[in-house]
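Engineer: Could you look at this predicted model? Sequence included:
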Amino acid sequence: MSDTLYDICVVGAGSAGLTVAAAAATFGQRVVLVERGKMGGDCLNYGCVPSKALIAAAAHAHAARAGAPFGVHATPQVDYAAVHAHVHGVIAGIAPHDSVERFEGLGVTVIQADARFTGPDVLEAGGRTIRARRFVIATGSSPVVPPIEGLAACDPLTNETLFDLTALPARLAIIGGGPIGCEMAQALQRLGAAVTVVEGAALLGREDPDAAAVVREALSAEGVRLIEGTGVARASREGEEKTLHLADGRTVTADAVLVAVGRRPNLDLGLEAAGVAATAKGITVDKRLTTSNRRIFAIGDVTGGLQFTHVAGHQASLAVKAIVFRLPVTYDPALMPRCTYTSPEVAQVGLTEAEARAADPKASVWTAPLSGNDRARAEGATAGFVKLVLSGRGKLMGATVVAPTAGDIIATYALALAAKVKPATIASFTPAYPTLSEAGKRAATSYFGEKLDKPWVRKVLGVLKRL
C-alpha cells in the first residue's frame, strides 16, 4: 500500500504503548498503533490483572481458614473453574478500555500485525509501509524459559499460560523465587495446591533481607515448601508426572511446573535497519528515553529497566511530553516504587538499607515494627515493619514497607522522595488512627527522638522548665 505519514507510530499495545497512543491522539496527533498480539499486552492478559484477580480469590480462601483466632470458624470450598472464570471476567471487564474499537474511536489507526523497521524512519507492518515523524517502541518483554535439560518435555507453564488452567494441579513446582514466583506460590497454595518453590539463590533476592525474611516465614507457615540456594540440574517426565532434579541431589515431583525466572525484551523489530542500539538486556535509551536514532523513543520493559506497569505508564507520559509538547523530560528510576503482592506485601522505593550504607557509610535506619501498631494488632497482622533509610545528613534515601497494604503505604514515601520532603515533615504529619500508616510516622519520630536525647538538650530543657 502507499506510504502514509504519521506524526507518531507506536509499536506495541501494552500499557506503555496504549498510553502514548491515547494521549497523543487526544492532543491532535495523527497516530498509528501496531500490535502483533492481544491489545492490552502482558499487564491485561497475562500479568498484573489476572495475577491480582487470582490473589484476591486466594485471599478469600485464606481468610476462611485463618479466622479461628478471631472466633470465626470456616472451611473454604474452592471451585477452581469458578476462580478461572473470575480471573477472565476481570480481564474481559477491562478489555474494552484497551480495545481496537476504543482506539479507532479516538482516531488512532490500529494495525494488528508483526512490525519491522526497514529504515531509520520506515516501518513495515501488515503489508503497509509506515512513515512517521516519531516512533515509540513499546514491545514489552516475554518470559524466559531456561535451557534446562528435559524441561521442555514437562510442558512448563509461564505467566502467559498459567491463567488458562481450569483445574488446579494437585502438586505444583515453581522454578524461581522472585516476585512472580512468590506471589503465585502463595496464591495457589491457598487455593489448594501443594507448592514447592526452587530458587537458586535467595528468595526475593533483590529486596531488603529483613523484608524477604518476613515473606519467607509467611509462605512456610502456609505450607509452601521453599528450597533455596540450589538450582535445577535437569528435569524428566513419566506420564503426567514431572520431576525436577536439583543440583544438590534432591528431587521435586509435581503435576505441573511453573517457570518464573525472569523476562527478556522483545527486540525482533529490525532495529539494526533503524539504527537503534540494543543489547540482550534491552534497547539502549538516555534519560529522555530516546534511542541512538533521535526520532525513535523506547519505553517500558523493552528498555531492560524496571518491569512494572506503573513505570511503563510514567515513561509513556514523559514520551508524550517530549514528542507532542517538545518539553524537556528526565526519567529517574530511583523514584519508582515497586511492590510484591504476597501477604504481607513488600514495597520499596529508593535505596534499600544495604544500598544506602554502601552509598553513604553514615546512613542510618529507623524501623517501626507493626507489632507496635494498634491497627496491625487488631487485625492480627503484626508481621512486618516500616523502615526509613536516611543519609548521614538526615535526607530520606529510601523506604521499605512490609505490611498487608504495603503497596499503598509506600506511596507516601515515593512522594516524599520525589518532592524531597524532609524527615521532620514525615514526623509531623498526622495520619488517621488507627491505620498502618502510623508506623511510618513512628519511624521518623524515633529519628528525632534520638537526636534530641543529648546532654546539652537536657540542660536546655532543664532551664526552660524553670521559666
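Structural biologist: Ah, there it is.
Engineer: C-alpha only now, for contacts and for neighbours.
Structural biologist: Fine.
Engineer: burial of residue 341, as a residue count?
Structural biologist: 23 (other C-alpha atoms under 10 Å).
Engineer: and the comparison structure, right after this:
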Amino acid sequence: MQTIQTDVAIIGAGSAGLPAYRAAKAAGVSALLIEGGPHGTTCARVGCMPSKLLIAAAEAAHAAAHTAPFGVHVDGVIRIDGREVMQRVKSERDRLVGFVIDSVNSIPSGDKLSGYARFIDNGLLEVGGHTLVRARSIVIATGSSPVIPPQYRALGDRAIVNDDVFEWSDLPRKIAVVGAGVIGIELGQALAHLGVDVTVIGARGRVGPLTDPVIKAYAEQTFRKSFRFEARATVESVVREGDEVHIGFRNEAGALIHDTFDYVLVTAGRKPNFDRLALENTSLVLDDQGVPVYDPLTLQAGKHPVFIAGDANGVLPLLHEAADEGRAAGANAARFPHVTPLIRRAPISVLFSDPGIAMVGARHGDLKPGTFATGEVSFEDQGRSRVMLKNTGLMHVYVDRQSRQFLGAEWIGPDAEHIAHLLAWALQMKLTVDTMLEMPFYHPVVEEGLRTALRNAVAALQAAELQAA
C-alpha cells in the first residue's frame, strides 16, 4: 500500500469538492482530490439539470394542451412519446456531465485519487484499500443521498428515488410520489403534465419549502389542479404484488384509500454521506445523527483541521451554496490554523413548478409576530400575467416595522425564479421598502406585481404606525 503526503485532502469531487480543490491550489499548497463514486456532480447527473430537462418537456406538453383560450387550436391529439422525452433528458444530461468530467480530467493526475476514503485516525486516510493519505487538513465534501424509509425498501425496484427517474427509457403509466417537498412537487407535476397518472402523498400539510400558511394553502389548491394531492395523509400499508405496488393511506378526512401504482417515487429527504468515512476512528465530536459538530461560518469541525462543505453539512443543499462553501473550506484548510468565516449570500430558494414557488430571505415561520408588516399581491388580476394566461399566484413580502428594511418573501406565481433574484439582491444590499419602490418597474411586466406587494407593505406599515399612535 502506497503512502501519499499532502497539505489538503478533499474527499468528494462534486459541487463543493471541486471548488475546494481549486481554492486550496490557489492558496499555494498541495491538494489531493479523492472520489470513490462517479464523477459529474449530483447536480449534473441526477439533480438540478436532468430534472429541469424533464420539466422543460412537461412545460412544452402543458402549453400545447392549453392554447385554445388564445384562439389557437391544435388540431388532433397531442401525443407525448415517453421514449423520446427520456432520450432527450438522458442525452442532454450526459452532455452536461461530460463538461464536468472534462474539468476533472484537466486536473493533474498526481492531484487525483480514485477510491472511497475512510479515516484511520484524525489526519490519516485509507483510500480504496490501496493508498494511505497523510494530510495536514481535510475537507469533507461527500454530498448526500436520498433517504428510503424501511417500509419502502421491501418494494425492490418498484421503490425509486429521483436518481432512478433519469434512467428510465419510457414514462410509466401511474406513479405515487411520497413526500411533498421540492423534489416531490417538481417531479410529480412534471410527470403529471407528461401524461402520467400521479398521486402525491404528503404529511403535515407540507407544500415544498413554504412556511407562510396563506401562501401554502394557495399553493396546495393550485397543485391539486395538476395532480392528485393528498397533503395530509398517513400511509398505513405498502405491499408489492408482481410489478405493482398497493398503497393504503388515510386522507385528511380520515378515510382509508387503497390504490395501485407502477412505482413509488420516494422523496423523503436526504442524508449526508458519512457512512463510509469511519468517523469513529477520529476524535471529532459527532451529533446524535453521526454528523460532525462544526461551525457553520468557518465550516471547521471543532478545533480540528477538518472542514465540512456542501450537502454533507446539510445546511443549504443548493449548488451555489455548495460552491461557496467549497471555496471557503478549501481556503481555510490551506491556511489552517488561520480560518476566515464564510460570508453567505442572501438566502434564495426556487421550486421549478408551474406556477413557480420562491422564497427569499427570512422565512415567515422564523419571523417574530408583531415585528414585521406583510405586503400582498394576487397575480390573478395582474396585468401581464393575465395577458399570458399565467395569472395564478399569491405573494407575501415581509418588512421590518422599525427599520422598514425588506426581510424576505414567500410566494407562488409566474416568473418566480426571476423575481426571486431581484429580491435576493435587494436583501443582500439591505434595502428598505421605500428604496425598492424608487427602483424602475417597466410596463407591462410581471414584476409590477412585486411593486404592488411592496406598496401594500407600505400601507401595512402606515396602518401599524397609526394603531400604535
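Structural biologist: Alright, I've got the coordinates. The shown structure was predicted, so the numbers you read here are calculated from the model rather than taken from an experiment.
Engineer: Could you look up the SS state of residue 168 of structure 1?
Structural biologist: Under DSSP: H, G, I helix; E, B strand; the rest coil, residue 168 of structure 1 falls in the coil class.
Engineer: The aligned residue in structure 2 for it - nearest residue in space that isn't next to it in sequence?
Structural biologist: Residue 168 of structure 1 maps onto residue 171 in structure 2 when the alignment is built from TM-score structural alignment. Nearest residue to residue 171 of structure 2 in three dimensions, chain neighbours excluded: residue 82, at 4.9 Å (C-alpha to C-alpha, 6 or more residues apart in numbering).
Engineer: Isn't that neighbour up against residue 170?
Structural biologist: Yes - the criterion here is C-alpha atoms under 8 Å, and residue 82 of structure 2 meets it with residue 170 at 4.8 Å.
Engineer: okay, and the common contacts of those two?
Structural biologist: Shared contacts of residue 82 of structure 2 and residue 170 (C-alpha atoms under 8 Å, 6 or more residues apart in numbering): none.
Engineer: now stretch 228-244 of structure 1: which residue numbers in structure 2?
Structural biologist: Against structure 2, stretch 228-244 of structure 1 falls on residues 231-247 (TM-score structural alignment).
Engineer: which residues touch the aligned residue in structure 2 for residue 427 of structure 1?
Structural biologist: With TM-score structural alignment as the criterion, the equivalent of residue 427 of structure 1 in structure 2 is residue 437. Residues near residue 437 of structure 2 by C-alpha under 8 Å, 6+ apart: 451, 454, 455.
Engineer: Would you mind finding the match for the second one in structure 1?
Structural biologist: Yep, that's residue 454 of structure 2 we're talking about. With TM-score structural alignment as the criterion, residue 454 of structure 2 pairs with residue 444.
Engineer: Give me the secondary structure label for the closest residue in space to that match that isn't next to it in sequence.
Structural biologist: Nearest non-adjacent residue to residue 444 of structure 1, counting by C-alpha to C-alpha, 6+ apart: residue 427, 5.0 Å away. Remark: residue 427 of structure 1 carries the secondary structure label helix [criterion: three-state DSSP].
Engineer: on that earlier part again, what about the match of stretch 228-244 of structure 1, start to end distance?
Structural biologist: Using C-alpha to C-alpha, to the nearest Å, the end-to-end distance of stretch 231-247 of structure 2 comes out at 16 Å.
Engineer: Having no further points to raise, I will conclude here.
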